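Novice: missing the sequence, but the structure's below:
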């Protein structure tokens, strides 16, 4: 089973590249944001718990998110693998994910980090903000904070996977197809 963590700062191209990975390797996309919204919509026990917390403005605890991921894994037992999007964001989440996957007799195959310099990220996000109307992509100050938050919080997660020899970085600048070719080469090395 091929289980990938695709990482990169806002604007690095994760959404574009994850779609290409899903198509090429027939992976199931696991976006924690999508899973949360789906559990809430379906009114599951975990979804109701998450909604109650979100309504109070409180972050959903890792244990609840891990429970939702577990449900998603269980409902896709025939999957060739999964691509984790937006998770794990902390070392504690990475450790919890490893423990969960171990109970399912699988593991993270590798983490691929898209490397893009801050100036390019800002240009991409401002352009995306104009095209999509997303307010968080239209404000240079907010963009700077999002990039800083990513750099501060995710470096330890990258180190977590480096310690397991599961971390690979890919240059996230170039054409979509050039970047994907690099990602595919790395992905094939995990198989």
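Specialist: Yep, it's here. Because the structure is a prediction, the values reported are computed rather than measured.
Novice: Only C-alpha atoms from now on, for both contacts and neighbour counts.
Specialist: Will do.
Novice: which residues touch the residue nearest the centre of the chain?
Specialist: The residue lying closest to the centre of the chain (C-alpha atoms, centre = their mean) is residue 85, at 2.1 Å. For residue 85, the contact set (C-alpha atoms under 8 Å, 6 or more residues apart in numbering) comprises 5-7, 29-32.
Novice: and if you look at residue 129?
Specialist: Residue 129 makes contact with 135-138 under the criterion C-alpha under 8 Å, 6+ apart.
Novice: can you give me the strands in this protein?
Specialist: 2-7, 28-31, 81-85, 110-115, 167-171 (DSSP state E).
Novice: circling back: from the contacts of residue 85, which would you call buried?
Specialist: For these, a burial check counting by 16 or more other C-alpha atoms under 10 Å picks out 5-7, 29-30, 32.
Novice: Rebuild these as JSON lines, extending it with distance to residue 150.
Specialist: Putting the buried ones among the contacts of residue 85 into JSON lines (distance: C-alpha to C-alpha, whole Å) gives the following:
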{"residue": "5", "distance to residue 150": "15"}
{"residue": "6", "distance to residue 150": "13"}
{"residue": "7", "distance to residue 150": "10"}
{"residue": "29", "distance to residue 150": "21"}
{"residue": "30", "distance to residue 150": "19"}
{"residue": "32", "distance to residue 150": "16"}
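Novice: another one to put next to it:
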């Protein structure tokens, strides 16, 4: 299965992605991890992304698109993958769909994990990552809100969006996701 996992920073996407990839036997493709890795390694893409990530701004579409294209072309993605962090905008979602249509490998599902903003702020404040200081967190959540609604509407229109309540234990959230996956398979 080819799945896009959508949710604000702090929604638990990383936790759920790990469970989903184990269940489905597909790789977890986190653009955030890809970008942080590129920054650590000092690659050209990492150097271009650094000023955006350090100030909480979104990395330009063409740069992220290039990273994703290279990654989904690798052999371990032949039977599917879980994309996390891309697409972030309706334009990126359309670009991704075009790319996948050219390869005759359409997206199966877009899973949106919903969590109230106050809970997100609390979760992120306790995470302690370098890119999680309070001002950066607030900026990232604002950008997420602005961009996600049109993207969710796009996937809703295509019939691939599944909205999941992200409150509760990781096990409860995963059970909700699994229910939606099972429904999509039939």
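Specialist: Arrived safely. Predicted model only: the values in this text are computed from it and were never measured.
Novice: Superposing both, give me the TM-score.
Specialist: Put the two chains on top of each other and the TM-score (TM-score structural alignment, normalised by the length of structure 2) is 0.83; 181 aligned residues with a C-alpha RMSD of 2.6 Å.
Novice: on that earlier part again, out of the strands of structure 1, the one nearest residue 154 of structure 1 is which?
Specialist: Of all these, strand 2-7 sits nearest to residue 154 of structure 1, with 8.7 Å by C-alpha to C-alpha.
Novice: Does anything pack onto the closest one? Which helices or strands?
Specialist: On a contact count with 3 or more C-alpha pairs under 8 Å, 6 or more residues apart in numbering; DSSP states H and E, strand 2-7 of structure 1 meets helix 14-25, strand 81-85, strand 110-115.
Novice: if I pick the residue nearest to residue 21 of structure 1 when sequence neighbours are not counted, what's in contact with it?
Specialist: Excluding the flanking residues, the one nearest residue 21 of structure 1 by C-alpha to C-alpha, 6 or more residues apart in numbering is residue 27, at 7.2 Å. By C-alpha under 8 Å, 6+ apart, the contact list for residue 27 of structure 1 reads 2, 21, 79-83.
Novice: ok, now with 10 Å
Specialist: 1-4, 18-21, 79-84 (C-alpha atoms under 10 Å, 6 or more residues apart in numbering).
Novice: Please apply the same query to residue 51 of structure 1.
Specialist: Counting by C-alpha under 10 Å, 6+ apart, residue 51 of structure 1 makes contact with 36-37, 39-41, 43, 45, 57-58, 60.
Novice: Drop anything exposed from those.
Specialist: 36, 39-40.
Novice: Pick the one among these closest to residue 154 of structure 1.
Specialist: residue 36 (21.0 Å).
Novice: measure that closest one to residue 109 of structure 1 for me?
Specialist: Residue 36 of structure 1 is 24 Å from residue 109 of structure 1, where distance means C-alpha to C-alpha, to the nearest Å.
Novice: The longest helix anywhere in structure 2 to strand 109-114, inter-axis angle?
Specialist: Determined from DSSP state H, the single longest helix within structure 2 is helix 134-158. If you take axes from the mean of the first three to the mean of the last three C-alpha atoms, to 10 degrees, helix 134-158 of structure 2 sits at 140 degrees to strand 109-114.
Novice: which parts of helix 134-158 of structure 2 are buried?
Specialist: 136-138, 140-141, 143-144, 148, 150-152, 154-155.
Novice: Packing partners of that helix?
Specialist: Secondary-structure packing of helix 134-158 of structure 2 (3 or more C-alpha pairs under 10 Å, 6 or more residues apart in numbering; DSSP states H and E): strand 2-6, helix 44-54, helix 90-102, strand 109-114, helix 117-125, strand 161-165.
Novice: rerun at 8 Å
Specialist: helix 90-102, helix 117-125.
Novice: Can you add mean neighbour count and distance to residue 174 of structure 2 and give the ones you listed back as JSON lines?
Specialist: Supplementary listing: these in JSON lines, determined by neighbours: other C-alpha atoms under 10 Å; distance: least, C-alpha to C-alpha, whole Å:
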{"stretch": "helix 90-102", "mean neighbour count": "15", "distance to residue 174 of structure 2": "24"}
{"stretch": "helix 117-125", "mean neighbour count": "14", "distance to residue 174 of structure 2": "18"}
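Novice: With distance to residue 10 of structure 2 as new columns, can those helices be given to me in a markdown table?
Specialist: Formatted as a markdown table, these follow (distance: least, C-alpha to C-alpha, whole Å):
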| stretch | distance to residue 10 of structure 2 |
| --- | --- |
| helix 90-102 | 21 |
| helix 117-125 | 5 |
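Novice: Tell me which of those helices approaches residue 11 of structure 2 most closely.
Specialist: Nearest of those (C-alpha to C-alpha): helix 117-125, 6.5 Å.
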